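> Sequence below, structure please.
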Amino acid sequence: MTREVHNNRERNGYRRGPVLLRGDQIPQETTDARLLAPEQDTSWLHQDPWRVLRIQAEFVEGFGALAEVGPAISVFGSARISPGTAEYALAEEVGARLVAAGFAVVTGGGPGIMEAANKGAAEAGGLSVGLGIELPFEQGMNAWVDLGVNFRYFFARKMMFVKYSQGFVVLPGGFGTMDELFEALTLVQTQKVSSFPIVLVGKEFWGGLVSWIKTSMLEHGAINPADVELLPVVDTAEEAVNLVRSRVEVLAKERRAQAAAAAEAGGAPE
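Next up is the predicted model:
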């Protein structure tokens, strides 16, 4: 661990689930790291049942906190984007426009793009939600989050993003953003979730990835042509929000029609 990271942890504190730790109380590894450690002694026989209860508690707390959020869109992007940059301003505008379109805004609760989207939502008078995660270089919950939930386990946090969002807006980001993006794509592709919109913002940033998907994945038969359509790329906040809103409206109409058809079929005489 670098001195800078160490000093940041000492100054900001360290969150482990709902608990804030400072000084000597800060652990050297995360809960996820302990769970996934390949070499452990037989003490795991006694530890894992308690881990199951802790995991269960994270789901219960998350479901309870987010159940009444209402229609929401998750915004993903890099934690390393600084205020004053074009990307930060773009994320602020995305957050504000989503609120104007009737959505709450959900992010990972950290700095950078996440902070910007939460700020845009909060300043527009909407609900700004942050789903934090325990990390070695603790980021903390940004100041623009109205409703924040901290998680120990990535998989519990990812569940909340998918369950309580009606779509994803993805701005420039790193490995974490890619992880969230491709997990969502996989869930839609495999029909584990009803198809919901995923919009990439920034043609210059995302163009190479989409081109590679078309020229490598598609040409090798690893995906179907229809899968490419799951990744529309736009350049402006207005385009991104309009696309998400229109797609959400179409899906809502489809679900209402299906429900009406099922009710009619159930009530028809034999």
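> from here on, contacts and neighbour counts on C-alpha atoms
OK.
> Which parts of the stretch 101-250 of the chain are strands?
Using DSSP state E, counting those that start in this stretch, the strands of the stretch 101-250 of the chain run over 104-107, 128-133, 147-151, 168-170, 198-201, 233-234.
> highest average neighbour count across those strands?
With neighbours taken as mean count of other CA atoms under 10 Å, those reach their highest mean count in strand 104-107, at a mean of 28.
> about what we covered before: need the strands of the stretch 101-250 of the chain in a markdown table with distance to A259, can you?
Formatted as a markdown table, those follow (distance: least, CA to CA, whole Å):
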| stretch | distance to A259 |
| --- | --- |
| strand 104-107 | 25 |
| strand 128-133 | 30 |
| strand 147-151 | 32 |
| strand 168-170 | 25 |
| strand 198-201 | 24 |
| strand 233-234 | 32 |
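> For W44, find the nearest of the ones you listed.
Among the strands of the stretch 101-250 of the chain, the nearest to W44 by CA to CA is strand 147-151 (21.5 Å).
> What lies in contact with that closest one?
Applying CA atoms under 8 Å, 6 or more residues apart in numbering, the external contacts of strand 147-151 come out as 15-18, 58, 62, 65, 109, 127-134, 141, 157.
> could you check the angle strand 128-133 makes with that strand?
Strand 147-151 runs at 10 degrees relative to strand 128-133, counting by axes from the mean of the first three to the mean of the last three CA atoms, to 10 degrees.
> want to put them side by side, so please do this one too:
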Amino acid sequence: MQLIEVKKQFEEIKKNAKCSKYIACFGKTFIDKGSEEYKISEKIGALIIKEGFGVLHGGYIGTMEAVSEGANKGIKDFKRNEFWNIGVPMKLFDKDVKRATCLHLETDDIFDRKRVLIELCDLCVVLPVGGVGTLLEAIEIFHLNQINEKFGEKIRPIIFFGKIWENLISEILNKLNLDKQSKGESFITFVNNLKELEEAINKKW
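All right, here's what the predicted structure looks like:
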């Protein structure tokens, strides 16, 4: 599906959802369903719905599935509709995967999927476990925010969940030459539990 068509489809979904803001979640694909990271990702999905935000995710397995399952629970518990939980799968690799969400914005490949997730969201949560792909997504959003902050365009705040991200991102920012560039003070937050996450997503950005 062409990106312009995906965006039109998303606008229709937002109207049906009656939800003004969506949070995109990024995390690791291959994790054990019984792991603590999977369970906390489920809770994050439910929390986002509880706090009045829709959920965007990659529509695949692992933490994406966990977030989706949590969002579905939140939809049931807080009487939202299915339009609050949207997966963005890519037909190239994962067309036969069983989905944890009913609504999909299908993209052609991993590059389009990443672009759709970033462009359509209002806020980003980096889940407690991730690999190189998750780091790449977070860095891309960070860099986009640097540019947008300079030119007065839309900022997508990034919330990193877990001490590993705080240590890693802080180390990266300390090592890079960011003279005359934003270091993200206005748009990144590090949290270590659900209470801190709740406060962060409700912050007046």
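> what TM-score comes out when they're superposed?
For this chain pair, the superposition-based TM-score is 0.81 by TM-score structural alignment, normalised by the length of structure 2; 188 aligned residues with a CA RMSD of 2.3 Å.
> ok, longest helix in structure 2?
Longest helix of structure 2, by residue count under DSSP state H: helix 132-151.
> got the buried residues for that one?
Using 16 or more other CA atoms under 10 Å as the test for burial, helix 132-151 of structure 2 gives 134-135, 137-138, 141-146, 149.
> hang on, isn't W84 of structure 2 packed against E51?
No. Using CA atoms under 8 Å, W84 of structure 2 is not in contact with E51, being 11.8 Å away.
> Compare those two (neighbour count), which wins?
With neighbours defined as other CA atoms under 10 Å, W84 of structure 2 and E51 compare such that W84 has more, 27 against 14.
> For the closest residue to the more buried one other than its chain neighbours, list the residues it contacts.
Nearest in space to W84 of structure 2, with sequence neighbours left out and distances taken as CA to CA, 6 or more residues apart in numbering, is G54 at 4.4 Å. Counting by CA under 8 Å, 6+ apart, G54 of structure 2 makes contact with 19, 21-23, 48, 83-86.
> hmm, 7 Å instead?
Contacts of G54 of structure 2 were listed using CA atoms under 7 Å, 6 or more residues apart in numbering, and they are 19, 21-23, 48, 84-85.
> Which residue in structure 2 aligns with L90 of structure 1?
Alignment note: L90 of structure 1 maps to I40 in structure 2; criterion TM-score structural alignment.
> ok, that match - how many residues close by?
Neighbour count for I40 of structure 2, taken as other CA under 10 Å: 21.
> all helices for structure 2, in order.
3-17, 36-50, 63-77, 110-120, 132-151, 163-175, 194-201.
> Figure out which of those helices is closest to T101 of structure 2.
Closest to T101 of structure 2 of those, according to CA to CA: helix 63-77, at 6.2 Å.
> helices or strands up against that closest one?
Packing partners of helix 63-77 of structure 2 (3 or more CA pairs under 7 Å, 6 or more residues apart in numbering; DSSP states H and E): helix 36-50.
> 10 Å instead?
strand 22-26, helix 36-50, strand 54-57, strand 85-87 (3 or more CA pairs under 10 Å, 6 or more residues apart in numbering; DSSP states H and E).
> So for structure 1, the centremost residue is which one?
Geometric centre of structure 1, nearest residue: F161, 4.7 Å, by CA atoms, centre = their mean.
> Touching, A100 of structure 2 and T63? I think so.
No. If you go by CA atoms under 10 Å, A100 of structure 2 and T63 don't touch, sitting 11.2 Å apart.
> Just want to know which of those two has more residues nearby.
Between A100 of structure 2 and T63, counting by other CA under 10 Å, T63 is the more crowded of the two (32 against 21).
> neighbours around L45 of structure 1, how many?
Per other CA under 10 Å, the neighbour tally for L45 of structure 1 reads 9.
> secondary structure element for it?
In this assignment (DSSP states H and E), L45 of structure 1 forms part of helix 44-66.
> Compute the inter-axis angle for that helix and helix 154-163.
30 degrees.
> Buried ones in helix 44-66 of structure 1, by neighbour count?
For helix 44-66 of structure 1, the neighbour count (16+ other CA under 10 Å) marks 55, 58-59, 62, 66 as buried.
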